[in-house]
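# Okay, here's the prediction I keep looking at, along with the sequence it came from:
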Amino acid sequence: MTLAVLGTGIMGAAVARNWLRAGQEVRVWNRARAGAEPLAADGAVVADTPADAVRGADPVVTVLFDAASVAEVMRAAAPGLAPGTLWLQLSTVGADGADELGALAADLGLTYVDAPVLGTRGPAEQGKLNVLASGPDEVRARVEELAAPISAKVTWLGPAGRGSRAKLVVNSWVVTSVAALAQSVALADALGVDFLPLIAGGPLDMPYAQVKGQLMGQRDYPVAFAAEGAAKDARLVGELAARAGVDSSIVDAVSRLLDEAVARGFAEVDMAAIYEAVRSPS
C-alpha cells in the first residue's frame, strides 16, 4: 500500500512519520517543498506536485489549512487520481467545507471519508490522535485499520460530514476554554495574583489549563495549536452555531480576540497567545 500525504505541516508531518514507522510506503507533498523534505530522511518520497504524489497511491490523505486549500490541492492532484481511490480528509474544514469537499470527491470519483482529528502536536507525534471519521460504512473497517498507527481512538460518526460537525463542537470548547483561561490569567497578572496554584489539584483544575496557563505566564508560545488555525476554527464554530439557532456571542468574542492576536504577529505561535489580546487590549 502506498499512501499520499498532501500537506506536511505540524500534523501532516507527524501522521506521515507514524505511517512510515508502521512500514507503509508514503509519498508526501507540501506547497513549500522545504516543509516536506525532512521526511525523506524517514523514508518518504517527496513529490514535486500533488498529481505526482497521488499517482498510484491509495489512500490519499489531506492535512491542509482549510476547505479552500484542500479543494485547490485535490483539483491539482486530479490528473494522478484513480477512480475509487480512498480520500481520507483530516483537515478542519467546517461543516459547509466538508460538504463541498464531498461534492468534489463525487466529481472526481473518489471514496470520501471526512475525518478531522482531535489532538495537537504532542498527540500527533505520539500517534495518539482521536480520528472523527465519517463516510461510507463499507470502508469503516479499512479506515480504522489505516488510522491505527496515527491514533489512540477512531470515533465513527456515520455519513460523511458528521466528523467535521463534531470537530467544531469540540473546538468550540477548546477555543472558549483557552479564552476564559486567558481572561483569568490576565486579570490575575494585573493584580499580582498567581492564578494557576489557586486551582491546582481541585475540581476547577484541568491539565489543559496548566499547560496553556504556563505559556501565558511566560509569554512564550511554542506552537501546539497555532493561533491562526484557532482563529479560523472559531469563525467556523460561530457560523455553524448561528445556522443551528444557537447563540454564538461567546465564540464570536473569542474569534475577535484570536483575530487580534493574529494581527499583532502571533499567527504562527500557539493559540495561548490570545493572552496578548486580553492582557493588552487594542
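Nice, I can see it.
# going forward, measure contacts between C-alpha atoms and count neighbours the same way
OK.
# Quick check: residue 195 touching residue 182?
No - counting by CA atoms under 8 Å, residue 182 is not a contact partner of residue 195; they are 10.6 Å apart.
# So between the two, which is more surrounded?
Each of residue 195 and residue 182 has its neighbours counted (other CA atoms under 10 Å); residue 182 has more, 25 against 18.
# Nearest spatial neighbour of that one, chain-adjacent residues omitted?
The spatially closest residue to residue 182, leaving aside those adjacent along the chain, is residue 275, at 4.8 Å (CA to CA, 6 or more residues apart in numbering).
# Ok, residue 111 next?
Ranked by CA to CA, 6+ apart and with sequence neighbours excluded, the top spatial neighbour of residue 111 is residue 86, at 4.7 Å.
# and the comparison structure, right after this:
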Amino acid sequence: MVLAAGAGVLREPVAPVFEAIGSRAVRVSERPGDGHRLKLAANAWVLSITAATAQSVRLAEDLGLDSPYAQLKGSAMIDGEYPPAFPAGGAAKDAGQDMAAVKRVFHRGKGSSTVDSKDHDRIRGAVTV
C-alpha cells in the first residue's frame, strides 16, 4: 500500500508508479510528507499492539497458562465481528489486577521489569511476518 500526499494535480501522473509498487494507493492529504508521517503513526500502532500482545502472552506463560485469547479475538476481527467484551470499568479493574500479576511474576524472579532479548525476538518475528 502506498500512503500518498501532495498536490492533487500530481495524482494522475504518479498513479502508474503507485500501482507498480503497491497493492493500492491511499491519498492522505495535499501536504507533502503526510503519507510518510501517517506511515510512522501506523507503524507505532502496529509495534505497540505487537508488544502488548507479546507481553500478555508471556505473562500467561509465566503464570502457567495457555493464551488463546489473541487467536479468538483476532479471528473474530477478521470475520468483522466486534462484540463488546466488557464495560470500561471492568477493564480498569482488570488492568490493576494485571499489574499485580506482573509484579508477582517479576518478584518471583521469572522476569525483569524490562523487556528481555527473548521478548525482542518474539516482537521482531511478529512484526516482520
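The structure has been received and is ready for your questions. Everything numeric in this text was worked out from a predicted model, so none of it was measured.
# Drop the TM-score for these two in here.
Once the chains are laid over each other, their TM-score by TM-score structural alignment, normalised by the length of structure 2 reads 0.54; 90 aligned residues with a CA RMSD of 3.4 Å.
# The residue nearest to residue 182 of structure 1 reaches residue 187, doesn't it?
No - when contacts are counted by CA under 8 Å, residue 275 of structure 1 is not listed as touching residue 187 (10.3 Å).
# Of these two, give the one with the bigger neighbour count.
With neighbours defined as other CA under 10 Å, residue 275 of structure 1 and residue 187 compare such that residue 275 has more, 28 against 16.
# Quickly note the distance from the more buried one to residue 181 of structure 1.
For residue 275 of structure 1, the distance to residue 181 of structure 1 equals 8 Å [CA to CA, to the nearest Å].
# try residue 154 of structure 1
Distance from residue 154 of structure 1 to residue 181 of structure 1, by CA to CA: 29 Å.
# secondary structure class for residue 141 of structure 1?
Three-state assignment for residue 141 of structure 1 (DSSP: H, G, I helix; E, B strand; the rest coil): helix.
# Might you report the residue contacts of residue 6 of structure 2?
Residue 6 of structure 2 is in contact with 29-33, counting by CA atoms under 8 Å, 6 or more residues apart in numbering.
# That one -> structure 1?
Aligned by TM-score structural alignment, residue 6 of structure 2 pairs with residue 135 of structure 1.
# tell me the SS of the residue nearest to its match when sequence neighbours are not counted?
Of all residues not flanking residue 135 of structure 1 in the chain, residue 160 sits nearest, at 4.0 Å (CA to CA, 6+ apart). Look at residue 160 of structure 1: counting by three-state DSSP, its state is coil.
# what's the burial count for residue 160 of structure 1?
Residue 160 of structure 1 has 21 neighbouring residues, counting by other CA under 10 Å.
# The aligned partner of it in structure 2 and residue 49 of structure 2: what is the separation?
Taking TM-score structural alignment, the alignment pairs residue 160 of structure 1 with residue 32 from structure 2. In this view, residue 32 of structure 2 and residue 49 of structure 2 are 28 Å apart by CA to CA.
# gap between stretch 51-58 of structure 2 and the chain center?
Centroid displacement of stretch 51-58 of structure 2 relative to its chain, using CA atoms, centre = their mean, to the nearest Å, is 11 Å.
# now that stretch: which residue numbers in structure 1?
Aligned by TM-score structural alignment, stretch 51-58 of structure 2 falls on residues 179-186 of structure 1.
# Buried ones in that stretch, by neighbour count?
Within stretch 179-186 of structure 1, the residues scored as buried using 16 or more other CA atoms under 10 Å are 179, 181-186.
# all helices of the stretch 101-250 of structure 1, in order?
Assigned by DSSP state H, counting those that start in this stretch, the stretch 101-250 of structure 1 shows helices spanning 121-126, 140-147, 162-191, 196-199, 207-218, 227-243, 249-261.
# which secondary structure element contains residue 277 of structure 1?
Assessed by DSSP states H and E, residue 277 of structure 1 sits inside helix 274-279.
# any idea how far that helix is from the chain center?
Put simply, helix 274-279 of structure 1 sits 22 Å off its chain's centre (CA atoms, centre = their mean).
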